[in-house]
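# Have a look at this prediction, sequence included:
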Amino acid sequence: MTDEQRNQIRILRYQGLGYMKIGETLGLSRDIIRGYCKRHGLNGRATDLVKNQEEDEKFKRKITNEYCLSCGSKLEQKGIGTKKKYCTIQCKRKWEKDNPKIYKLRCDYCRKEYLSERVKKRKFCSNDCYVRNRFFKEEDAAEILGKIMKRQKVDYVPKWLEELLLSYIKND
């Protein structure tokens, strides 16, 4: 199969033609066309493929920085500096609102992992953890010490207590 035939298969497939019609047009068997289409993500119903082509084109536009990520209008890039991604500051704000960055963090108090939108420096997963860490250090330390003395399982150790205990170990 030549490169020209491969390009023709892609074009005809995006036009909505089936394997048999493409094979008749290019003088290849239906199975050769079908195998090529399966290997290159062109399989399935031809009508669905036309929709996928539109999505692929939108994706390619976003990657190449030729079009605004938010509204899709053409961008004029200058020769130097970083490439523009948005046509205006309003488009940038709209894009960031619709596509927030999500960070995976660990709570300093209960040590559970949680997701945080837009805020990378957040320390606690909830207000309860913040309050426990800020105002109940003595009570938490006494509770953990009591569990250790009774040889019971300790569910979690707050970060401040862990650092304190590790500092004693390092100093010895």
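That came through fine. Numbers count the residues shown, from 1 in each chain.
# going forward, measure contacts between C-alpha atoms and count neighbours the same way
Noted.
# Which of the helices or strands spans Glu54?
Following DSSP states H and E, one finds Glu54 within helix 46-64.
# how about the strands in this structure?
In the chain, the segments counted as strands under DSSP state E are 102-106, 113-117.
# Select, out of the ones you listed, the one closest to Glu162.
strand 102-106 (14.6 Å; C-alpha to C-alpha).
# follow-up on the earlier one: turn the strands of the chain into CSV, columns for distance to Ser167 and mean neighbour count.
Formatted as CSV, those follow (distance: least, C-alpha to C-alpha, whole Å; neighbours: other C-alpha atoms under 10 Å):
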stretch, distance to Ser167, mean neighbour count
strand 102-106, 21, 15
strand 113-117, 24, 14
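# Distance to Ile169 added to those, as a markdown table?
Below are these laid out as a markdown table (distance: least, C-alpha to C-alpha, whole Å):
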| stretch | distance to Ile169 |
| --- | --- |
| strand 102-106 | 24 |
| strand 113-117 | 27 |
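# Just the helices from the chain, written as ranges.
Secondary structure of the chain (DSSP state H): helices located at 3-14, 19-26, 30-39, 46-64, 89-98, 127-135, 137-149, 159-171.
# next up, a second structure to put side by side with the first:
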Amino acid sequence: MTEQQKSIIKTLREQNFSYNAIAKAMGVTVATVKSYCQRSGLAGNRKEAFQSQSDTPLALPSFCRCCGKQLIQREKVKQRKFCSDECRVTWWNSHPEQVNRRNPHTGKCLCCGKEFTWYGPKPHKFCYHECYIKHRYEGVTHDTEAV
């Protein structure tokens, strides 16, 4: 956890936000927020604080999933998750397991015979560009009968 994330958690916890609300806003697990708060002395029941404090914020601020900068959300527009396209691409490239890809197709490479997966509507014949080059210019073809 970065120092910036720690300061954000501390600020939000001091504003009497729950572990769940902070975790959702920052894109981390509830256990991460709870353990940091317990180690930092920010734990405890916040119900009394909510009842005694009348000027609680109406909306929880949101933060960029990649760099942690606070995002400015506009009304009647889809909620932003990233501050910029660079942050979005960086985050998705570092978290490929969370990418929800639709329509996976599988096929066998004409050059090497390896089975591969691709996404999208157009059929693919080769697993990599190198296999395409070998097949196109060198005539390398996978013999399907020979195993």
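Happy to help now that I have it. All of these numbers come straight from a predicted model, not from anything done at the bench.
# What's the TM-score once they're superposed?
TM-score for the superposed pair, counting by TM-score structural alignment, normalised by the length of structure 2: 0.36. Supporting figures: 87 aligned residues with a C-alpha RMSD of 4.7 Å.
# circling back to that earlier point, and the angle from the helix holding Glu54 of structure 1 to helix 19-26?
Put simply, helix 46-64 of structure 1 runs at 70 degrees to helix 19-26, going by axes from the mean of the first three to the mean of the last three C-alpha atoms, to 10 degrees.
# rewinding a little: would JSON lines of the helices of structure 1 with distance to Lys104 of structure 1 and mean neighbour count be doable?
Shown next, in JSON lines, are the helices of structure 1 (distance: least, C-alpha to C-alpha, whole Å; neighbours: other C-alpha under 10 Å):
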{"stretch": "helix 3-14", "distance to Lys104 of structure 1": "39", "mean neighbour count": "15"}
{"stretch": "helix 19-26", "distance to Lys104 of structure 1": "45", "mean neighbour count": "16"}
{"stretch": "helix 30-39", "distance to Lys104 of structure 1": "35", "mean neighbour count": "15"}
{"stretch": "helix 46-64", "distance to Lys104 of structure 1": "25", "mean neighbour count": "14"}
{"stretch": "helix 89-98", "distance to Lys104 of structure 1": "18", "mean neighbour count": "13"}
{"stretch": "helix 127-135", "distance to Lys104 of structure 1": "17", "mean neighbour count": "13"}
{"stretch": "helix 137-149", "distance to Lys104 of structure 1": "26", "mean neighbour count": "13"}
{"stretch": "helix 159-171", "distance to Lys104 of structure 1": "17", "mean neighbour count": "11"}
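# of the ones you listed, which approaches Tyr114 of structure 1 most closely?
Tyr114 of structure 1 lies closest to helix 127-135 among the helices of structure 1, at 12.5 Å (C-alpha to C-alpha).
# Which SSE is immediately downstream of the helix or strand harbouring Glu48 of structure 2?
For Glu48 of structure 2, the enclosing helix or strand under DSSP H and E is helix 47-52. Moving toward the C-terminus from helix 47-52 of structure 2, the next helix or strand (DSSP H and E) is strand 62-63.
# So Leu49 of structure 1 sits against Leu12, correct?
No: counting by C-alpha atoms under 8 Å, Leu49 of structure 1 does not reach Leu12; the two are 10.8 Å apart.
# Need the residues touching each of these two.
Common contacts of Leu49 of structure 1 and Leu12 (C-alpha atoms under 8 Å, 6 or more residues apart in numbering): none found.
# Can you name the residues that contact Tyr36 of structure 2?
So Tyr36 of structure 2 contacts Lys6 (C-alpha under 8 Å, 6+ apart).
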